[in-house]
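**Q** test case, fold it:
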Amino acid sequence: MQSDRPRHRAAGAAGGAGGNSGSVGRTTLVWLAVIGAISAVAGPVLLSPYAIKSVGEGSVGVLRFGGKVLDEIKAPGYHFVLPFLYELIEVPVNVRTTEVRQVPCGTSGGVLVYFPLVEIIHRLHPASVVSTLKAYEDYEQAWIIDRVRHDVKLLCARHSLHEVHIDKFDQLDDMLETASAWVPGLMIVAARVAKPTIPSQLHGDFVRVEEEISKLKVAHQHEQLVVRNAEMERSRQVMAAENDRDIARMTMDRQVEETEADLRIHRIQDEMHLTRSKDHADAASYSKLREAEGNERRLSPAFLEQARQKALYQNLEAYYGNRMPEYVKVNSNSNRLDGGEGGSVGSEAARGAAAFWGRGGHG
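**A** As a prediction, the model looks like this:
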């Protein structure tokens, strides 16, 4: 009996181990069955076209989970999205044109007209996509279409029909662009406004106004042409007068320069003549000075005596006859003729005459 107890406990232990391994195997099989079932159900869903989304070029993708816009931005391309849990919203960020048709315009005069088409060219910055979608579900409707109608209404209320249709129509584009602040991140590139349609009963009046304006423009252009031609003629005359004045100034300057040159030439000639005259005078003075010095050295007493004797005999008159003329007075005592100066000459002449007559001279 005692020997059978251990054998029985050993058999019981072996049976317990076999029971545990069997339970583990059953659990594993259960999990494998669950995973297989999930894979069988989710596999076609995950591999279906609903799980693969694409974002086109010029747009970005934004995920929405349970109605909430997530902060993640998807770039252009293919993206995997869990169907029925996430929604991928494609938002354009390139330049787009939004058309707003039949925009009413009530002018300050009470006339209602319609702009058939208003085009807004805009672009949403990629960094502002999430904040714009969170704040406005449809920003294009809220900030472009509705805003255009509101701004056109305000602009028309401050202007008359004539201003809206004619005078300030070319300014409506710029006025519409700067009318109010747009949503942050939304850039307005340009705005184009079509010509408003006016009531038929006012169309004829506007046609006549347009004709009058055209005539006025033609007259104004003709007036400007006449004024421009007059200004051109005046400018031409002014230029001709200035040209004549410049020519006269140049001629006068040339004459002044020629006169100054002549004056300088005459001055130089006068200076040369004066210099030559001074040189001649100096030369003549020097010549006479040298002549005087020569005469002073040459007129010695012997030379003077010789000259005196020569002059005496050159002026001697000879008379031939028996008697001496009465006018010849000989004063032998005083040795002079008639008491004049040069007694020695007279004495010599008297002595010569007496000697001549004494020798029987005659005239």
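
**Q** switch to C-alpha atoms for all contacts and neighbour counts from now on
**A** Fine.

**Q** enumerate every residue touching the nearest residue to Val95 once chain neighbours are set aside.
**A** Leaving aside its sequence neighbours, Val95 sits nearest to Arg123 (Cα to Cα, 6 or more residues apart in numbering; 4.7 Å). Going by Cα atoms under 8 Å, 6 or more residues apart in numbering, Arg123 touches 93-96, 186-189.

**Q** of these, which is the most crowded?
**A** Per-residue neighbour counts (other Cα atoms under 10 Å) across those peak at Leu186, which has 21 neighbours.

**Q** ok, now how distant is that one from Asp244?
**A** Between Leu186 and Asp244 the distance is 65 Å, computed by Cα to Cα, to the nearest Å.

**Q** in the chain, which residue is closest to the centre?
**A** Residue closest to the mean C-alpha point of the chain, counted by Cα atoms, centre = their mean, is Ser235 at 23.6 Å.

**Q** which secondary structure element contains that one?
**A** Remark: Ser235 resides in helix 200-298, with elements defined by DSSP states H and E.

**Q** and the next helix or strand past that helix?
**A** Next along the chain after helix 200-298, taking DSSP H and E as the criterion, comes helix 301-314.

**Q** still on that earlier bit, same for the helix holding Ser235, what does it pack against?
**A** Under the contact criterion of 3 or more Cα pairs under 8 Å, 6 or more residues apart in numbering; DSSP states H and E, helix 200-298 touches no helix or strand at all.

**Q** next, the angle from it to helix 301-314.
**A** With axes from the mean of the first three to the mean of the last three Cα atoms, to 10 degrees as the basis, helix 200-298 and helix 301-314 are set at 90 degrees to each other.

**Q** can you give me the offset of helix 200-298 from its chain's centre?
**A** Relative to the centre of its chain, helix 200-298 is centred 32 Å away, using Cα atoms, centre = their mean, to the nearest Å.

**Q** now stretch 51-64
**A** Averaging C-alpha positions (Cα atoms, centre = their mean) puts stretch 51-64 52 Å from its chain's average.

**Q** which residues does that stretch contact?
**A** Judged by Cα under 8 Å, 6+ apart, the contacts made with stretch 51-64 from elsewhere in the structure are 45, 69-83, 86-94, 126, 130.

**Q** to check against the first, give me the structure of this:
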Amino acid sequence: MDTRTQQQTERAPRPSPGGGGFSAIVTVLIAFLSFAALVLVPAFSTASGNFSILHQVPEGYVGVYWRGGALLKTITNPGFHLKMPLITQFEPIQVTLQTDKVKDIPCGTKGGVMISFEKIEVVNRLQKDYVYETLLNYGIQYDNTWIYDKIHHEINQFCSSHTLQQVYIDMFDQIGEKMKDALQGDCTQYAPGIEIISVRATKPTIPRSIKRNFELMEEERTKVLIAMEKQRVAEKEAETEKKIALTEAEKKAQVSRIFMEQKLMEKDSVKMQQQIENQMYLEREKILADANYYRVMKEAEANKLKLTPQYLELKFIDAIANNSKIFFGDKVPNMLFDQRLLGNFLNDITKKRNLEM
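**A** The predicted structure is shown next:
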């Protein structure tokens, strides 16, 4: 090492006795920053929220606070809020719909059979205006009292008053509605801020031997239903065939009736035509008879006017003149009357007729 290097080494500064103060400052600074981070950084959990000033209330919740174990009436909405660390405790309370699942609920039926409901879901909501009153009376775990414990009680009450057949099959579809009414009735009376929306129950677990009996019963019931359905289908088919036959018969009857009406109309038409022809014939014969009668009457009147002695003598002479036979003998004069005797005879007839008229 040369002389220059040795001199620089000798002139290098030595650490001063006050270097330990800087480390202390750094330690205090780190502690202060840690405390500030703990106090100022918003808390998302209850454990860290008790040591922080700034805390956050998530959406769907409200913030409630305790000071010295006493519940404060202060209720905060979602967002960032300030509180006194270590002195004021904070807890977010859900005010939107939530589902409480109550599991493994044993109960005994009216007949003494032990069954178990694997899960019952209760959809409920705590109304915002009743948060303080509900927590004041029943605490943060209010749902243990009015949902979990209440469901156990109501299920046992329901099972103990009904048989296994009713619980497992006949009235199973009514369990949810009955539980809802029972829970809501008590909540309305004692905890009005709790609103029960719906209750869903799973099929209870029953002993394996009894379950097998139910399965056999269900199989037999299914067979009966199938037989009834087949019978109903057969009845429907028979009814359909009957309706088809009735429809066909009615159609044929209507067609036959139409043909019969058509024939009757044709007969009526022929009858009317015959009546018209008969009427025409009668009228024509009547006219002919009247004409003949009129002609005969006129001829009679004419003959009556011709019935005179002169006309009769003329006719007698014409008849004798036209006779080509001549008779001889003693009796002939008796046949040929004297013309004067004939004339007197005709005059007597004419007078009698005139008197009668």
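
**Q** on that earlier part again, show me what the residue nearest to the centre of the first structure aligns to in the second structure.
**A** Aligned by TM-score structural alignment, Ser235 of the first structure pairs with Glu239 of the second structure.

**Q** and the strand ranked longest in the second structure, what's buried?
**A** When the second structure is scanned for its longest strand (criterion: DSSP state E), the result is strand 114-126. Going by neighbour count (16 or more other Cα atoms under 10 Å), the buried part of strand 114-126 of the second structure is 115-126.

**Q** closest to Lys211 of the second structure among those?
**A** Sorting these by how near they are to Lys211 of the second structure, with Cα to Cα, puts Ile115 at the top with 10.8 Å.

**Q** distance of Thr99 of the second structure from Arg125 of the second structure?
**A** For Thr99 of the second structure, the distance to Arg125 of the second structure (Cα to Cα) stands at 9 Å.

**Q** coming back round to it: list the contacts of the residue nearest to the centre of the first structure.
**A** By Cα under 8 Å, 6+ apart, the contact set of Ser235 of the first structure is empty.

**Q** quick one: it from Leu155 of the first structure, how far?
**A** In this view, Ser235 of the first structure and Leu155 of the first structure are 46 Å apart by Cα to Cα.

**Q** likewise Glu99 of the first structure?
**A** 19 Å.

**Q** for those two, work out which one has more neighbours and name it.
**A** Neighbour comparison, Glu99 of the first structure and Leu155: the larger count goes to Leu155, with 19 against 14 (by other Cα under 10 Å).

**Q** equivalent range in the second structure for the one helix or strand the more buried one maps to?
**A** Take DSSP H and E as the rule and Leu155 of the first structure turns out to sit in helix 146-157. The alignment of helix 146-157 of the first structure onto the second structure (TM-score structural alignment) spans residues 149-160.

**Q** mean deviation of that stretch from the first structure?
**A** Once fitted to the first structure, stretch 149-160 of the second structure is off its aligned match by 1.2 Å on average (mean Cα distance after the TM-score superposition for the first structure).

**Q** give me the buried positions along that stretch.
**A** Buried positions in stretch 149-160 of the second structure, judged by neighbour count with 16+ other Cα under 10 Å: 150-152, 155-156, 158-160.

**Q** now it, how far from the centre of its chain.
**A** Averaged over its C-alpha atoms, stretch 149-160 of the second structure has a centre that lies 38 Å from its chain's centre (Cα atoms, centre = their mean).

**Q** so which bits of stretch 137-152 of the second structure are buried?
**A** By neighbour count, with 16+ other Cα under 10 Å as the criterion, the buried positions of stretch 137-152 of the second structure are 142-143, 146-148, 150-152.

**Q** what's the most distant pair in the residues you listed?
**A** When these are compared pair by pair using Cα to Cα, the two farthest from each other are Tyr142 and His152, 15.2 Å apart.

**Q** can you get me the start-to-end distance on stretch 189-200 of the first structure?
**A** 34 Å.

**Q** what residues does it touch?
**A** Looking at stretch 189-200 of the first structure with Cα under 8 Å, 6+ apart, the contacting residues turn out to be 112-123, 165, 169, 172-174, 176-177.

**Q** the longest strand of the second structure to helix 149-160, inter-axis angle?
**A** Strand 114-126 of the second structure runs at 140 degrees relative to helix 149-160, counting by the same axes, to 10 degrees.

**Q** what's the average distance of strand 114-126 of the second structure to the first structure?
**A** Superposed on the first structure, strand 114-126 of the second structure shows a mean distance of 2.5 Å to its aligned residues (mean Cα distance after the TM-score superposition for the first structure).

**Q** any idea how many residues pack against the residue nearest to Met84 of the second structure when sequence neighbours are not counted?
**A** Distances taken as Cα to Cα, 6+ apart place Ile53 nearest to Met84 of the second structure, at 5.7 Å, with adjacent residues excluded. Other residues within reach of Ile53 of the second structure by the criterion other Cα under 10 Å amount to 20.
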